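1. Below are the sequence and a predicted model; questions follow.
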Amino acid sequence: MKDDKSDKTPNWKSDFPIEKKKATHVSRREFAKYLGLFSGALAVGNGAIVIKSLFFPEENLKGEHFVCNEADVPVGEMFQFNIEGSATVPYILIHLEDNKWRSFEQKCTHLACAVRYRADINQIECPCHKGYFNADTGDVIQGPPPRALPQLTVVRKEGKIFVKASEKEQTV
């Protein structure tokens, strides 16, 4: 005759005879080991960032780079572009009133959200946290951004728009 206990116990329990309490228990030694490994991994990652910034600094933008034709961007509009051969930093070109042209990095200085030009208020807006920048200078008007947007110098030649590193950026 069969045992009553064997009828109530599933077959898989005999194949895996580990009690639940033992399986979920983590000893102090195991916890300290994983905490040490995790802390070490963070330290190595931070060290790699420091080494990269010290031995491989970012190069400043050199020369003039073609962006578009003047006719491609109407007054009050924004044009997004990337510069070939440089890091993957997006830029914006803004055609302001009085035929003024401005170019800035498209990454907000707060948390690197993409900024956009709003012609209705004549300001550059970061929609993530409602930060606003002056469209003429890139200076912070309102919100959490800690500093102005990095700016490029716009050069107009024969109906074409070029950008180059601003004089402020070259002296740094």
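-> Received it, and whenever you're ready, just let me know what you need. Numbers count the residues shown, from 1 in each chain.
2. from here on, contacts and neighbour counts on C-alpha atoms
-> OK.
3. can you list contacts of the helix or strand hosting Ile94?
-> Assigned by DSSP states H and E, Ile94 falls within strand 90-96. Strand 90-96 is touched from outside by 73-83, 101-107, 117, 135, with contacts defined as Cα atoms under 8 Å, 6 or more residues apart in numbering.
4. before we move on, what SS does Ala112 have?
-> coil (DSSP: H, G, I helix; E, B strand; the rest coil).
5. and the longest helix seen in the chain, how far from the chain's centre?
-> Assignment by DSSP state H gives helix 28-55 as the longest helix of the chain. Its chain's average C-alpha position is 23 Å from that of helix 28-55, according to Cα atoms, centre = their mean, to the nearest Å.
6. In addition, the following structure is provided for comparison:
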Amino acid sequence: MERKPQERESKKESGSVPFPEDNYTHNIRKAGERKLDRRGFMKMMVGAAGIFAVSTLPWGGLAAKELAGIGKRRYEPAKIADLNQIGVGEAVEFAYPGKHDSALLVRLSDNDFRAYQNACTHLKCPVFWSKEQGELVCPCHHGFFDVKTGKPTGGPPQRPLPEIELKTEQGAVFATGVKRYET
């Protein structure tokens, strides 16, 4: 049976599609035509950004705690050397706080000791004690550090060497902690 032209015209006007098709151009005025339009996409992106921001809050709290120095790290005391093994003006290399963290102890006088992590703060080259110059030297880029404060006195380094806290007892020198950078 053949359809009349009037029936075809009335179907077009009612908004129905004359044949089944998944092409979006034929159903623009249909309700629920697209599940994700521009507005829906933007809502989803703002929601995702919000979830990401909230999920990073614990890490931000840990970083703030670390930067503020609220949670001071505790290190196990470690024996560096006996007092009779180190002469005045001499230096001893040791590992602290971990076994791969190289450090340097310098005896300045009978009761004055200084210890620093001996990785240069410029590019992590090893730092050595120069008894002749009376300062710590980084040979890679000619950096120099004051042995009493660890602060740079010449060359490219801008930050002081991390200082290791010391304690002398029972005829030996012990490392007890690492001081924080002071800006």
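-> Done, it's in. In this text, all values refer to a predicted model and were calculated from it rather than measured experimentally.
7. And the TM-score between them?
-> Overlay of the two chains. TM-score (TM-score structural alignment, normalised by the length of structure 1): 0.60; 117 aligned residues with a Cα RMSD of 2.8 Å.
8. related to what we said a few turns ago, okay, the strand holding Ile94 of structure 1 sits on what stretch of structure 2?
-> Aligned by TM-score structural alignment, strand 90-96 of structure 1 falls on residues 102-108 of structure 2.
9. Now do the same for Phe31 of structure 1: its match in structure 2.
-> Checking with TM-score structural alignment, Phe31 of structure 1 has no match.
10. What's the local residue count around Phe31 of structure 1?
-> Applying other Cα atoms under 10 Å, we find 11 residues neighbouring Phe31 of structure 1.
11. repeat for Ile51 of structure 1
-> A total of 12 residues lie near Ile51 of structure 1 under the criterion other Cα under 10 Å.
12. just the strands in structure 1 please.
-> Per DSSP state E, structure 1 carries strands over the ranges 65-69, 78-82, 90-96, 100-105, 116-118, 123-126, 131-134, 140-142, 151-157, 160-165.
13. so which of these is the most packed in?
-> Neighbour counts (mean count of other Cα atoms under 10 Å) averaged over each of the strands of structure 1 peak at strand 123-126, with a mean of 24.
14. Pick out the residue closest to the middle of structure 1.
-> Ala112 (4.5 Å; Cα atoms, centre = their mean).
15. what do we get in structure 2 for that one?
-> Under TM-score structural alignment, Ala112 of structure 1 pairs with Lys124 in structure 2.
16. residue contacts, its match?
-> With contact set as Cα under 8 Å, 6+ apart, Lys124 of structure 2 has no partners.
17. right, and Lys151 of structure 2 touches Glu163 too?
-> No. Lys151 of structure 2 lies out of contact with Glu163 (Cα atoms under 8 Å); the separation is 10.0 Å.
18. Now Lys167 of structure 2: closest residue in space, sequence neighbours ignored.
-> Using Cα to Cα, 6 or more residues apart in numbering and skipping the chain neighbours, the partner closest in space to Lys167 of structure 2 is Phe174 (5.2 Å).
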